[in-house]
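**Student:** Test case, fold it:
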Amino acid sequence: MIAIRKFLLNPVQFLLAACLAAMLVLVFGNVVLRYAFNTGISVSEELSRLLFVWVVFLGAAVTLFEQAHLGVDTLVRRLSRKGRLACFVLSNLLMLYTTWLIFSGTWQQFGINLGMTTPVMGISQAWFFVPVLIFTGFAAAWFCLSLIRSLTGRISDEELIGVRESEEDFDIAQLPPGSAPLR
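**Tutor:** Here you go, the predicted structure:
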């Protein structure tokens, strides 16, 4: 499972970093050009908006695979293993259905916008919907894998809760006994 995560996530994380770097250069360069030389890069606004959409949805996919989304575990922690398993399966089924709804709507929008072009770059408007389709593919695979693992009994109690403690709590727990955290 860890090898699959690394295989899938490393290229996506590299792409995210490249998109962020390109956005930074485009926006900063455009600001400098506008204030210093009263000119600008006409493509920068449109391209940075497209890259932002890619960053949001690819980042959501990475966050899903790393199980780093926020969650509330007040009720689930009080349930037995069977109750936790039932909640886990139900929530994954609901998220899989929601993923299907997002995919089907995005697929329709992709088809509608395929022939339309952006005003400045002249590329298809459908490129704004591609990262959503990629995200739904990753999400559907993740939810199906989670359901299979839970129904076959290969999931731990910690995974059934699915909420990580804050990074501060995690860092303090890693300290050797008797040492105090620096404030």
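
**Student:** Could you use CA atoms for every contact and neighbour count after this?
**Tutor:** OK.

**Student:** Grab the nearest non-local neighbour of the residue nearest the centre of the chain.
**Tutor:** In the chain, the centroid-proximal residue (CA atoms, centre = their mean) is Ala60; its distance is 1.0 Å. Of all residues not flanking Ala60 in the chain, Phe135 sits nearest, at 7.4 Å (CA to CA, 6 or more residues apart in numbering).

**Student:** quick one: that neighbour and Thr99, what's the gap?
**Tutor:** According to CA to CA, to the nearest Å, Phe135 stands 9 Å off from Thr99.

**Student:** More neighbours: the two, which one.
**Tutor:** Phe135 (23 against 20; other CA atoms under 10 Å).

**Student:** Summarise which helices and strands the host helix or strand of the more buried one is packed against.
**Tutor:** Assigned by DSSP states H and E, Phe135 belongs to helix 130-151. Applying 3 or more CA pairs under 8 Å, 6 or more residues apart in numbering; DSSP states H and E, we find helix 130-151 packed against helix 44-65, helix 81-113.

**Student:** Of those helices, which is nearest Gly122?
**Tutor:** Nearest to Gly122 among the helices and strands packed on helix 130-151 is helix 44-65 (10.2 Å), distances taken as CA to CA.

**Student:** ok, longest helix in the chain?
**Tutor:** Ranked by residue count and defined by DSSP state H, the top helix of the chain is helix 2-37.

**Student:** Go through that one and flag the buried ones.
**Tutor:** 9, 12-13, 15-16, 19-20, 22-23, 26-27, 30-31 (16 or more other CA atoms under 10 Å).

**Student:** next up, for comparison:
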Amino acid sequence: MLRNLIFRTMEMLMVACLAAMVTMVFTNAALRKLSDYGLTLFGGGITVSEELSRILFVWLTFVGAVVVAGQWGHLGVETLVGKLRGRARIAAMFTSDILVLVCCAVLFIGTWRQAPIHADNIAPVTGMPMIWVYGAGFITSIGIGLIVVGRVFRVLTGRITDQELRQFAGEVDDPNGLPKGHVE
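**Tutor:** So this is what the prediction gives:
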């Protein structure tokens, strides 16, 4: 229940980022085109729209990475893992998850070390501290890390389900366990 609420909120954040990006870029392009014909509004464009759309794109990408991780959507070596059975598949999942945790730790530590620098750097147009851009690494590393820690815990305690193993191997597209190519 809480997991679904968190992922739903992240998906809504992604929609809001995308809608704001499209609106800003389209409006800016329209204003610039109108200024070519002699109708100059807002000085021919909105200066903050380019910078804000780049910042929103970073957040869209990093939050999207967490959402996709929760849906088993990231790239994997499904051809190899699909040939494994039983404990070999569990070992592959465990190894993969440990490597992902290492990457999450590297991302978090790197973001942590860079945070004081970016807290003092100011974006040239909006005047926002750049930690608002680079801080997205915290959300991604913690979000994906928590997802993977939960899966590692289920593997270590023997609670990993057959459906999760099938999803890991790419045999199931749907989080509800429907086989690949299943159409209702």
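
**Student:** now for the helices and strands packed on helix 130-151 of structure 1, which one comes closest to Leu151 of structure 1?
**Tutor:** Comparing those against Leu151 of structure 1 with CA to CA, the closest turns out to be helix 81-113 (8.0 Å).

**Student:** what span of structure 2 lines up against that closest one?
**Tutor:** The aligned range for helix 81-113 of structure 1 in structure 2 is 86-118, by TM-score structural alignment.

**Student:** quick revisit: pick the most buried one from the helices and strands packed on helix 130-151 of structure 1.
**Tutor:** For those, average neighbour numbers computed from mean count of other CA atoms under 10 Å are highest in helix 44-65, which has a mean of 18.

**Student:** Read off where that one ends up in structure 2.
**Tutor:** Using TM-score structural alignment, helix 44-65 of structure 1 pairs with 49-70 in structure 2.

**Student:** Can you pull out the residues in contact with the matching stretch?
**Tutor:** Stretch 49-70 of structure 2 is touched from outside by 7, 10-11, 13-14, 17-18, 20-21, 24-25, 28, 74, 125-126, 133, 136-137, 139-140, 143-144, 147, with contacts defined as CA atoms under 8 Å, 6 or more residues apart in numbering.

**Student:** how much does it stray from structure 1?
**Tutor:** Here the mean offset of stretch 49-70 of structure 2 against structure 1 after fitting is 0.4 Å, by mean CA distance after the TM-score superposition for structure 1.

**Student:** Distance from the chain centre to that stretch, please.
**Tutor:** Computed by CA atoms, centre = their mean, to the nearest Å, the chain-centroid distance of stretch 49-70 of structure 2 equals 7 Å.

**Student:** Same question for stretch 110-121 of structure 2.
**Tutor:** Relative to the centre of its chain, stretch 110-121 of structure 2 is centred 20 Å away, using CA atoms, centre = their mean.

**Student:** what does stretch 121-136 of structure 1 give?
**Tutor:** Mean C-alpha position of stretch 121-136 of structure 1 versus that of the full chain (CA atoms, centre = their mean) differs by 16 Å.

**Student:** Residues touching it, excluding its own?
**Tutor:** With CA under 8 Å, 6+ apart as the test, stretch 121-136 of structure 1 has contacts from 43, 46-47, 50, 53-54, 57-58, 60-61, 99-100, 102-103, 106-107, 109-111, 113-118.

**Student:** same thing but at 6 Å, please
**Tutor:** Identification of contacts with stretch 121-136 of structure 1 by CA atoms under 6 Å, 6 or more residues apart in numbering yields Trp54, Phe57, Ala61, Thr99, Phe103, Phe110, Asn113, Leu114, Met116, Thr117, Thr118.

**Student:** what number of residues lie near the last one?
**Tutor:** Right, Thr118 of structure 1. Thr118 of structure 1, neighbours per other CA under 10 Å, totals 14.

**Student:** burial measure for the closest residue to it other than its chain neighbours, as a count.
**Tutor:** Sequence neighbours aside, Gln125 is the residue nearest to Thr118 of structure 1 in space, at 5.9 Å (criterion: CA to CA, 6+ apart). By other CA under 10 Å, 20 other residues sit near Gln125 of structure 1.
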